[in-house]
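1. Sequence first, then the predicted structure, then my questions.
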Amino acid sequence: MDARKQGLARLEVIGPDLLALRDAGIGRMFGSDSYSVRGKLFAFVSSDGALVVKLPAERIEQLGLSNMVMRGSVMREWATVPLDDSARWRAVAVEAHAFVDSITP
């Protein structure tokens, strides 16, 4: 199984917990399911199988995560959690939900 499929399978495992959060739903991002709060994305799986989440820039640094890079640009509030660190996926995704919930009307 390639890395993207592994990441999608891992996200599917924690998906029910994410959908149980306040105002959470599923949308589409880069051809796969993504999780949102009132339509604003907070988590999805990248092409390399990593979990990508929206968090404050300073929190990304505190957690020791890397920023997502898109077309050569560093995305300041988007972090990647590698597939080999999937034990942290649930907690980081829940934190991303809380952050997006706090900034979404």
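-> Thanks, I have it.
2. When you work out contacts or count neighbours from here on, use the C-alpha atoms and nothing else.
-> Will do.
3. number of nearby residues for G15?
-> Neighbours of G15 under the rule other C-alpha atoms under 10 Å: 19.
4. Use this one as the comparison:
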Amino acid sequence: MSGVPQPMTDERRAQRRLGQALLDEVVAELEVLPGASRRRMFGSEGLFAFGRVVAFVDGDGSLVVKVPAEQATELVAAGSAEHVRMGRSPAREWVSVPRIGEAEDVRSLWERLVRVSYDVVSSATPSSS
């Protein structure tokens, strides 16, 4: 996920639809968690916890989630993710995770990361106590 918006081509639209379909499957099981809800943002349907963003799909069909800074660094170092740019600099806790690899491996990774993101976001939300 680069800091410069890319034009939405047919290929990017197709990738975004595939990413959204996978995210829809992943969050279907998490929607029952306290404070969980879904709504549209940045042209896709995202998962929220107590009104705060947990996960969404970017224009390339990659998963965007908030994880602890140390885990974000590990994911980036392993080549599994990229730091998301917020303004001019990369966000320490937000990563973009592409759908690269075997389908089951990608789904498993996305499931784990969306749950981690839900836990991070909901634990930082005063109304979740």
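-> Okay, I see it. Please read these numbers as outputs of a predicted model, since none were measured by experiment.
5. What does the TM-score come to for these two?
-> Their TM-score after superposition, calculated using TM-score structural alignment, normalised by the length of the first structure, is reported as 0.88; 105 aligned residues with a C-alpha RMSD of 1.7 Å.
6. Tell me where the second structure has strands.
-> 36-41, 44-49, 52-57, 63-66, 82-86, 89-97 (DSSP state E).
7. Could you export those strands as TSV, including mean neighbour count?
-> Shown next, in TSV, are the strands of the second structure (neighbours: other C-alpha atoms under 10 Å):
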stretch	mean neighbour count
strand 36-41	15
strand 44-49	22
strand 52-57	25
strand 63-66	26
strand 82-86	19
strand 89-97	20
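8. which stretch among those strands comes nearest A72 of the second structure?
-> strand 89-97 (5.8 Å; C-alpha to C-alpha).
9. so that closest one matches what in the first structure?
-> Aligned using TM-score structural alignment, strand 89-97 of the second structure spans residues 73-81 in the first structure.
10. give me the number of residues near the nearest residue to V97 of the second structure once chain neighbours are set aside?
-> Sequence neighbours aside, A81 is the residue nearest to V97 of the second structure in space, at 4.5 Å (criterion: C-alpha to C-alpha, 6 or more residues apart in numbering). By other C-alpha under 10 Å, the residues close to A81 of the second structure number 22.
11. Isn't A81 of the second structure up against P98?
-> Yes. Applying C-alpha atoms under 8 Å, one finds A81 of the second structure in contact with P98, separated by 6.8 Å.
12. counterpart of stretch 39-50 of the first structure in the second structure, which residues?
-> So stretch 39-50 of the first structure sits over residues 51-62 in the second structure, by TM-score structural alignment.
13. chain center to the matching stretch: distance?
-> Computed by C-alpha atoms, centre = their mean, to the nearest Å, the separation of stretch 51-62 of the second structure from the middle of its chain amounts to 4 Å.
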